[in-house]
Structure formats: C-alpha cells, structure tokens
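Colleague: My questions are about this predicted structure, shown below with the sequence.
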Amino acid sequence: MAAMHENLSETHIVGDDTHQSIVRAEDCPPLARRLISHVGVGDAAPPYRVVRTNLSGAYLHACLGGEGRMLLDGRWRPHREGMVTLAPAHVLHAFHAIPESRWRYCWVRYMPQSPRSAPEGMTPLVANVDPKPLADAILGLFHEVRSAGDIAATALWIDLVEHYVKRYTEPLRNEERLSRLWAEVTADLRRPWTLDQLAAMAGISGEHLRRLCQTRLGRSPMQQLTYLRVQEAAHLLATTDRRVEDVAFEVGYQNPFAFSNTFKRMTGFRPSRFQRGRRTPRGRDPDA
C-alpha cells in the first residue's frame, strides 16, 4: 500500500491466505444488545487490506504477533505485537498486511449508537499491553456461538470482552491529573491552549506532562490537543449541518484554511468532502 493516503478508497480485501474467526451481531443477539457490531481474531498475509472511508463506529485493534501497517493520525505506522490502537468513529481507518510477515490480531467494532462511538467514548490511544486475554475471550465467544450457543455463557464471554476493552481504553483512569486536564480541555476546545497552560492546569512541568502523555496516550500534549479537536470536528461534520467555517471556530481554529489542512492530514479528506461523504447512504458494515 502506498505511503500516502490522499487517494485511498473504500477497500475490503481478505485473500486466500488470511483466516479470521468472526462473531457478528446478527448471529449473536447478546452482542447486538451491547451495541457491538462484530468481534474477531485473525491471522493475515498479503493481499489483506482494509480501508474504511466511512468508519461509523469506534474500532479497537490489537496485535497478537507479527507485523502489519496501520494508518494512525494521518501516518502509516508499524503495528507490532502488544500494540492496541483505537480508531474513533468518523475518521479514515486503514490497515494492511505486509510481505514476509504474518500478522495476528484481534478486534472489537462498535455500532454507531454505542457510547464508545461518541467523541468522548474512547480515549485516543496507542498502547503497549498484552492483548492475548482479549483474543482468548473473543475466541471463547466464537466457539460458544458456533456450538451450543448458551445465552448465559455467551453473555459471560461478552462481559470478558468488554472488561478488556475497558482496561485498554482507560489509560487515564489511574492518572487523575491527566483525566481532569483533558476533560477540561475537551469542554473548551475553542481556547488557544499552550503547553505551559496545559502543564499548569495539570500541576506539573511541561516536560513531565509530555512524558506522561507519550506514555499514556502515545502522543505529545499538543498532538493530543490536535487529535481531540479533529475528532470533535469530525463528529460535528458527520452529525450536523453546520458550516465548515463554524465547525473550525468551534474547535479552536481561527483560520479555516489551517483547519482544513490539519483535518485532511489527520483524516485523509478535506472537511467539505468528509461532510458530503457522511451524508451518503450506508451499506452493510463490512468485516474487519
């Protein structure tokens, strides 16, 4: 896949050498009641490739081994063992296998109406954790659905899936300073925040804040601020009829051109095209 992403289009290629164990909401009513679209575990090789220009629900993707490539914050990055990435709703989402390396992974895809698909539902994150327990829970659910399909047992497996998702998506839970800081920033994205202001709000030095954010969120403080602004802008463009200029101002950009450039770098599209694309009818949600 090309290093740039400006010309990406909706793509879903699996290939004969990729194997996936998938549980979909339509085959598992308890999963649907949790507002989860589908979960799965996969083992991929080229030409496996997925591009979603219309990611309607939040998506968690964890690497169990090998290596693939993931489009994160507008850049292609290696996705290696132990990495967990979160893609919020309304962003360009893409990943693919690479030659000479099988890529083992698991995923959880949420429905658009799930609280995790709301702007604040998933803490933006690139984390290094052990995703094997999540994969085991998904495989347990897969085998239960394929065999007896006992409702009580199925619900227990889904409880475990949700437990591990929660563990992976709440890196700020034990870091109260960061939790308070980003909650206040999210509530006032118009404000022209500086690193010094953010550090003062957290009650730590700028360098300490930088280290904490890099460790907990996989981003610098200012990168996190940009991410939150673009995420909120994408949500507004996808769910309202507000003008691009108004959305830019709402999330802290005085210059619509600067906003447009940043938005394109992060999502792959200009805001105007993004807004038009989200107004087209949606088809069936594809597999991971």
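Modeller: Nice, thanks for sending it over. All values derive from a computational prediction rather than experimental measurement.
Colleague: make it CA atoms for all contacts and neighbour counts henceforth
Modeller: Will do.
Colleague: Thought F142 was touching V161, still the case?
Modeller: No. V161 is beyond contact range of F142, at 11.5 Å (criterion: CA atoms under 8 Å).
Colleague: Helices along the stretch 151-288 of the chain, start to end?
Modeller: Secondary structure of the stretch 151-288 of the chain, counting by DSSP state H, counting those that start in this stretch: helices at 151-169, 176-186, 195-202, 206-217, 221-239, 244-250, 256-267, 271-278.
Colleague: List the buried residues of stretch 126-146.
Modeller: Going by neighbour count (16 or more other CA atoms under 10 Å), the buried part of stretch 126-146 is 126-128, 130-132, 134-142, 144-145.
Colleague: and D150, how many residues sit next to it?
Modeller: 10 (other CA atoms under 10 Å).
Colleague: Quick check: closest non-adjacent residue to it.
Modeller: The shortest distance from D150 to any non-neighbouring residue, by CA to CA, 6 or more residues apart in numbering, is to E144 (7.1 Å).
Colleague: in a helix, that's where the one you found is, yeah?
Modeller: Yes. Under DSSP: H, G, I helix; E, B strand; the rest coil, E144 sits within a helix.
Colleague: and here's the other structure:
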Amino acid sequence: MAKTKPRIIKTDTEYIYIPGASRERFLTPPFPSIKYLATNNIMMAGLSTWTDGYRIDRYKIYHHLLLYTLGGAGSLKINDGKTVKLKKGDLFIAPYDSNYSYWTDSHWDAAWLHLSADSKWDTLFGTTAHVRKSAWGKEMDRVMQGYIEESDRRRVDSGAALHSYVDLILLYIQREIGGDDPLLADARRTLEGLWSTVQQDLKKTWSVDSLAQFAGMSRSCFHRTVVDLTGSSPMQVINTMRMERAGEMLLYTNYTLSMIAEEIGYETQFSFSKAFKRYSGKSPKEFREEMSK
C-alpha cells in the first residue's frame, strides 16, 4: 500500500508540516453544527494524532489557541525562547498575535481549538502565551469525541445533539481559562469524588477525620478546602446530603420514619425527626403530608 504523502501548508503567518501517518478529525459538518460553532467564536477545532516530523510555526497569528496534550509528547517554543516538553495533562494557552512553534519527534495525541480574536474570549486569554496543567482536558476530550461521533451519524436530529455538545465545549473552555486555577480544580474534583462516595453510603458514621483521610488531606486542610469551595463545613455538607435524601424518601417512598432514619445514618426515629425539623422547619410527617397534597 502506498504511503500517504505529507501535507505542507504555508501562509504569511504560519507553516504546517503534516506527515502522512498523522490523523486529524475536525469538528465540522453536518451543516447545522458548523454555524453554531462559528456563532460562538470557535473557528476550528479537532482531535489529532501527530507523528514524527509534525510541526507548526506561527507568527503573529490571528486567533487564540487552546492545545491539550492527551497522550504522547510534543515540544514547544514560545517567542524563540527555550524549548518546553509537553506531556499528557499539559495545556498550552496562546492569545492571538503570539509567536510559537510546536512539533513532535514521536507521536502526540492532542485536542485543539482556534477561537476568534476580537471576541468574548479576548479578556480570558490575556496577552501572554503559557503552559500549565489542564483542569478539564479529559472532559474536553470526551465531549469532542462525542461531537465527532454524533456528526458521523448524520441523523436528521443530530443538530440538537451537536448544539448540546458545543454548549459543553463552551462551558469547559470557560471553566478552563476563566474559572478555578488548576490546583483549586484538582481539589474540587477530589471533593466531588468524595461526595459521590458519601452519597452511596449515607448510613455510615462519617467524621471529619474519616472524610479527610479519604480525600488524602490533613484534617485542617480538608476543613479549609471544603469551606472555601462549598461555603459550609464538612459535616454541614453531610447533613445537607442526608436531609435531601430523607426528603426524597418522604416524597417518593412509603418508608416509615424509622426506616428512613436508618438509611441516612440516624440511630433513632426521634433523632432523625429532630434533625429534619431543624433543617426544613417542618417535621417529617408535616413535610410528607404537605408535599403530597
């Protein structure tokens, strides 16, 4: 089988060399979606596997760039500075009018987005190109994969699904460059995993010490992190989760109060009823009767 020839793209602002073995999937047709991308200032986007020899040089480029390294490795040079290695989990953020080069001498899996300058993105991108750890790379990869798969289906109703994928892409861009810094995002993810575990076992006797141990933090660091990210203490979060679960069971099951108390970690019906009234302002019985009307 004949080898695919490399492609070379040259303009006044960029040089691109794409080896024949490289593969790129673009977020483009079917036609209902491409307009929605452009309407939201996403000029181009794609998932790529680049092979040995792939290279891009850009000079005073006219768009913003987000470049996620999903696997393999690449090299980057900004403004003729020192070469930086890009590894899985790294994110290169480049505002328009930047000068940079990136390439690989092995293989490199990447997700990338070109966003219009003179748009809502300008203030988020700032003026300096830089590399940092990605906070939302895995999610961006999944949603772009989903977009491409739906695009390939070319169903009559694909437009609605593709619009939803674009909304998620926009959300993750906003979170990535306009929200938490990476360290705070990591802490938020840790807590999300913890809360999911707690939700599955609300009858367990949770304590700040056991929660902190699960999260891999010291007791003081855990308490401070939870307060910073939720506005509540750890045990207040657990109490809210228990009361919300109790409210669901009061509304949607015929469980007795003693059964509900046991399910959410209270030793007696009385202690549960007292806690629920303190939380909701109504006794469990009053809550069930009022919400059932």
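Modeller: Sure thing, it's come through. Keep in mind that this is a model prediction, so the values were computed, not measured.
Colleague: on that earlier part again, show me what the residue nearest to D150 of structure 1 aligns to in structure 2.
Modeller: Aligning on TM-score structural alignment places E144 of structure 1 opposite E150 in structure 2.
Colleague: So which of the helices of the stretch 151-288 of structure 1 is the most surrounded?
Modeller: The highest average neighbour count among these, using mean count of other CA atoms under 10 Å, belongs to helix 221-239 at a mean of 21.
Colleague: what are the ranges of the helices in the stretch 51-200 of structure 2?
Modeller: 122-125, 137-153, 158-178, 182-199.
Colleague: now the ones you listed in CSV, with distance to T13 of structure 2?
Modeller: Converted to CSV, these look like this (distance: least, CA to CA, whole Å):
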stretch, distance to T13 of structure 2
helix 122-125, 20
helix 137-153, 27
helix 158-178, 25
helix 182-199, 31
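Colleague: nearest to W112 of structure 2, of those?
Modeller: The closest of the helices of the stretch 51-200 of structure 2 to W112 of structure 2 is helix 137-153. By CA to CA, the value is 9.5 Å.
Colleague: From K77 of structure 2, how far off is the spatially most central residue of structure 2?
Modeller: Geometric centre of structure 2, nearest residue: W136, 3.5 Å, by CA atoms, centre = their mean. According to CA to CA, to the nearest Å, W136 of structure 2 stands 23 Å off from K77 of structure 2.
Colleague: Please apply the same query to K10 of structure 2.
Modeller: K10 of structure 2 is 19 Å from K77 of structure 2, where distance means CA to CA.
Colleague: Neighbour count for those two, which is higher?
Modeller: A direct count of neighbours by other CA under 10 Å for K10 of structure 2 and K77 places K77 higher, at 16 against 11.
Colleague: before we move on, back to that, pretty sure the residue nearest to the centre of structure 2 is touching Q174, no?
Modeller: No. Using CA under 8 Å, W136 of structure 2 is not in contact with Q174; the gap is 10.1 Å.
Colleague: what residue of structure 2 matches up with T154 of structure 1?
Modeller: Superposed on structure 2 with TM-score structural alignment, T154 of structure 1 falls opposite L162.
Colleague: Spit out the contact partners of the aligned partner of Q20 of structure 1 in structure 2.
Modeller: If you follow Q20 of structure 1 across to structure 2 using TM-score structural alignment, you land on E24. Going by CA atoms under 8 Å, 6 or more residues apart in numbering, E24 of structure 2 touches G46, L47, S48, T49, W50.
Colleague: hmm, try it at 10 Å
Modeller: I18, G46, L47, S48, T49, W50, D109, A110, A111 (CA atoms under 10 Å, 6 or more residues apart in numbering).
Colleague: Over to it. Which of the three states is it?
Modeller: Using three-state DSSP, the structure places E24 of structure 2 in strand.
Colleague: Quick check: the aligned partner of N99 of structure 2 in structure 1 vs V50 of structure 1, distance?
Modeller: Superposed on structure 1 with TM-score structural alignment, N99 of structure 2 falls opposite L92. Counting by CA to CA, the gap from L92 of structure 1 to V50 of structure 1 is 11 Å.
Colleague: tell me, what's touching these two both at once?
Modeller: S9, E10.
Colleague: between those two, who's got more neighbours?
Modeller: L92 (26 against 21).
Colleague: still on that earlier bit, please, a PyMOL command that selects the buried ones among the contacts of E24 of structure 2?
Modeller: What follows is the PyMOL syntax selecting those of those that are buried according to 16+ other CA under 10 Å:
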select buried, resi 18+46+47+48+49+50+109+110+111
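Colleague: ok, so of the contacts of E24 of structure 2, who is nearest G89 of structure 2?
Modeller: Distance to G89 of structure 2, by CA to CA, is smallest for A110 among the contacts of E24 of structure 2, at 10.1 Å.
Colleague: which non-adjacent residue is nearest the closest one?
Modeller: Nearest to A110 of structure 2 is T69, by CA to CA, 6+ apart, at 4.7 Å.
Colleague: was I right about the one you found contacting K88?
Modeller: Yes. The pair T69 of structure 2 / K88 is scored as a contact, 5.0 Å apart, by CA atoms under 10 Å.
Colleague: which neighbours do these two share?
Modeller: Counting by CA under 10 Å, 6+ apart, the residues touching both T69 of structure 2 and K88 are W108, D109, A110, K133, S134, G137.
Colleague: With distance to V227 of structure 2 as extra columns, can I get the residues you listed in JSON lines?
Modeller: Shown next, in JSON lines, are the shared contacts of T69 and K88 of structure 2 (distance: CA to CA, whole Å):
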{"residue": "W108", "distance to V227 of structure 2": "39"}
{"residue": "D109", "distance to V227 of structure 2": "37"}
{"residue": "A110", "distance to V227 of structure 2": "36"}
{"residue": "K133", "distance to V227 of structure 2": "24"}
{"residue": "S134", "distance to V227 of structure 2": "24"}
{"residue": "G137", "distance to V227 of structure 2": "26"}
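Colleague: Of all the helices of the stretch 151-288 of structure 1, which one is nearest G57 of structure 1?
Modeller: Of those, nearest to G57 of structure 1 by CA to CA is helix 221-239, at 11.2 Å.
Colleague: between the longest strand seen in structure 2 and helix 158-178, how many degrees?
Modeller: Longest strand of structure 2, by residue count under DSSP state E: strand 63-78. Counting by axes from the mean of the first three to the mean of the last three CA atoms, to 10 degrees, strand 63-78 of structure 2 lies at 50 degrees to helix 158-178.
Colleague: what's the offset of strand 63-78 of structure 2 from the middle of its chain?
Modeller: Distance, stretch centre to chain centre, for strand 63-78 of structure 2: 18 Å (CA atoms, centre = their mean, to the nearest Å).
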